[in-house]
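[1] just to be clear, the model below is a prediction. Sequence and coordinates:
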Amino acid sequence: EVFKSTGYEPEVQIGHGSSGIVWAARHRKTGQKVAIKQIIAPFKTKQTSKRTLREAKLMTHNSHENLMSAYEVIELENVGDVLIVMEQMDTDLAGVIESKNNISPMQHQLFIYQILRGLKYLHSANVIHQDIKPQNCLVNTNCDLKITDFGSAVERGSELKITVTEDSDATTLWYRAPEILMKTKKTSTAVDVWSVGCIFAEMVTGKPLFKGSDASEQLSLILDVAESCSRKNSDPDIVSVVAVT
């Protein structure tokens, strides 16, 4: 009933998050298969209003093959929800990794290459995604990849707009850069590159690189590795080898 006036027929729920539900759907007249993100109560607070408008605006203007774009954005006046209609993909990178199927080195390169291509386009427009993770990298059977979920995106150099407490899914923390975990005032494109590195490590090993249960533990795991690397780099034998070369 909620979708009755939209021209689309929802078929099955394929995802959910802190802001709403994602449906596999089809257009009633043309039969075109689409995915619809239903943002529930998008204007309940100032923060959710900004997040909704930010995502709708970016997805409407995206014109890169590795970034998900919106076919249309619909406001359901009867219930107050917002629908973002987009291309329907087969799965996400999290599903590919969890399938335990052997991912070849060439596929690793292909997926990472496409993520970096999409980010290069975003960054060239002075936009930082801030929420790159396997669940936000959608793929199809041809291994085409599109980055989605732009609700946390900000302009380069602007004040940090995302907090770790916003996340309903703790796994999101596994890909967060230290700058975000430490709540620095400003962010840079480096936070997206950090996330890509975490994804690459997970594809190779089959498990998350840093698997913290909360922000504090996540930061602790990162700092432990950084400290270990620092000790190794300060080894006198290593220093002497570097000096000779």
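    Happy to help now that I have it. Just so it is clear, the structure is predicted and the values come from calculations on it, not from any experiment.

[2] could you use CA atoms for every contact and neighbour count after this?
    Noted.

[3] strands along this protein, start to end?
    Per DSSP state E, the chain has strands spanning 8-16, 20-27, 33-39, 70-75, 82-87, 91-92, 127-128, 137-139, 145-147, 154-155. These are given in chain order.

[4] between strand 20-27 and the third one, find me the angle.
    Right, strand 33-39. Computed with axes from the mean of the first three to the mean of the last three CA atoms, to 10 degrees, the direction of strand 33-39 lies at 150 degrees from that of strand 20-27.

[5] below is an additional structure, to be compared with the one above:
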Amino acid sequence: MTERGEGVIEVSKREQKGSRAARALRKKGLLPCNFYGKKVKNITGIVEERKFLEIAQRVEPSYLFLLKSTVSELNGKLALVKEVQRSAVKNKLLHIDFQVVEKGEEVSVTVPLHFTGEAVGVKAQGGVLTVSAHELEVSCPADKIPEFIEVDITNLEIGDSISAKDINLPEGVELEGEEDEVIVSVTAPTVEKAPAVEETAEAEEGEEKKEAEAEKKEEK
């Protein structure tokens, strides 16, 4: 488990609202945003798309941003990205919702899973590894969000699986999703059945008949 740092992002106050104003902002490379939290009323703001993407494209979705702003209610606060709206056709960023949180505040987040080791059921027994989930829903203090959670699959044999409840979570992190959700498993390989002897004989007989008919046509 690794805890992440905080990427600084500058937030400007949004003076004008409405779809026309939002389109004008996006043409300038600016993204309309909403900020909300337990101690923050809904505040509209603006961030630079380029600077946001510089951080967002290299970190996990549960990354904490440190806000730098002339808006006193936001300056120095931590925020999580809760929702990103994109255009349907070009998939361009349109709007971002941030949840403003305090250090130590309990938050619900989705954390990616990193699988380590090589399952003995695959390496030595010829089994097939199936990963059913790549992330886990957890709750923890905002300043203790793990960057990822490791899942060791080394000892998995054919027929074994790891459920959400089996994963060792870091201190202060609690599972929020289904305990019995299967995360990863090893199953026996599928073996194709050989065709029955009778079926093979019938197929060969059919081929012989076709060849005989073809020879008769050539003789004519």
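    Structure's in. What do you need? All figures in this text were calculated on a predicted structure; none of them were measured in a lab.

[6] now what about the TM-score between them?
    Once superposed, the chains reach a TM-score of 0.28 (TM-score structural alignment, normalised by the length of the second structure), with 101 aligned residues with a CA RMSD of 5.5 Å.

[7] how about a markdown table for the strands of the first structure, with distance to Leu181 of the first structure and mean neighbour count added?
    Rendered in a markdown table, the data for the strands of the first structure read as follows (distance: least, CA to CA, whole Å; neighbours: other CA atoms under 10 Å):
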| stretch | distance to Leu181 of the first structure | mean neighbour count |
| --- | --- | --- |
| strand 8-16 | 24 | 15 |
| strand 20-27 | 24 | 18 |
| strand 33-39 | 26 | 23 |
| strand 70-75 | 30 | 16 |
| strand 82-87 | 29 | 22 |
| strand 91-92 | 25 | 18 |
| strand 127-128 | 16 | 24 |
| strand 137-139 | 22 | 23 |
| strand 145-147 | 22 | 26 |
| strand 154-155 | 16 | 20 |
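
[8] out of those strands, which gets nearest to Asp192 of the first structure?
    Go through the strands of the first structure one by one with CA to CA and the one that ends up closest to Asp192 of the first structure is strand 127-128, at 7.0 Å.

[9] quick one: list the elements packing against that closest one.
    Helices and strands touching strand 127-128 of the first structure, as assessed by 3 or more CA pairs under 8 Å, 6 or more residues apart in numbering; DSSP states H and E, comprise strand 154-155.

[10] from the contact counts, what lies against the strand it packs on?
    With contacts defined as 3+ CA pairs under 8 Å, 6+ apart, the secondary structure elements packing on strand 154-155 of the first structure are strand 127-128.

[11] dump the strands of the first structure to JSON lines, plus distance to Gly197 of the first structure.
    Written out in JSON lines, the entries for the strands of the first structure read as follows (distance: least, CA to CA, whole Å):
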{"stretch": "strand 8-16", "distance to Gly197 of the first structure": "25"}
{"stretch": "strand 20-27", "distance to Gly197 of the first structure": "27"}
{"stretch": "strand 33-39", "distance to Gly197 of the first structure": "27"}
{"stretch": "strand 70-75", "distance to Gly197 of the first structure": "27"}
{"stretch": "strand 82-87", "distance to Gly197 of the first structure": "27"}
{"stretch": "strand 91-92", "distance to Gly197 of the first structure": "17"}
{"stretch": "strand 127-128", "distance to Gly197 of the first structure": "16"}
{"stretch": "strand 137-139", "distance to Gly197 of the first structure": "14"}
{"stretch": "strand 145-147", "distance to Gly197 of the first structure": "15"}
{"stretch": "strand 154-155", "distance to Gly197 of the first structure": "20"}
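
[12] okay, buried residues for stretch 195-202 of the first structure please.
    Applying a neighbour-count criterion of 16 or more other CA atoms under 10 Å, the buried positions in stretch 195-202 of the first structure are 195-196, 198-200, 202.

[13] check the residues you listed and tell me the two furthest apart.
    Greatest spacing in those, by CA to CA: Ser195 and Glu202 (10.7 Å).

[14] for the first structure, which segments are assigned as helices?
    In the first structure, the helices defined using DSSP state H lie at 46-61, 93-98, 105-124, 178-181, 190-205, 215-233, 236-244.

[15] if you count contacts, what does the fourth one end up packed against?
    Going back to what we said before, that points to helix 178-181 of the first structure. The elements that helix 178-181 of the first structure packs onto, with contact taken as 3+ CA pairs under 8 Å, 6+ apart, are helix 215-233.

[16] buried ones in the helix it packs on?
    Residues of helix 215-233 of the first structure classed as buried: 215, 218-219, 222 (neighbour count, 16+ other CA under 10 Å).

[17] from those residues, which is closest to Arg54 of the first structure?
    When the buried residues of helix 215-233 of the first structure are compared for distance to Arg54 of the first structure (CA to CA), Ala215 comes out closest, at 25.1 Å.

[18] what distance do you get for the closest one to Asn233 of the first structure?
    When distance is defined by CA to CA, to the nearest Å, Ala215 of the first structure is 27 Å away from Asn233 of the first structure.

[19] now Val225 of the first structure
    Separation of Val225 of the first structure from Asn233 of the first structure (CA to CA): 12 Å.

[20] tell me if I'm right that Leu145 of the first structure and Tyr113 touch.
    No - counting by CA atoms under 8 Å, Tyr113 is not a contact partner of Leu145 of the first structure; they are 9.6 Å apart.

[21] so which elements touch the longest strand along the second structure?
    Here the longest strand in the second structure is taken by residue count, with DSSP E as the criterion, and it is strand 106-116. Counting by 3+ CA pairs under 8 Å, 6+ apart, the packing neighbours recorded for strand 106-116 of the second structure are strand 135-141, strand 146-152.
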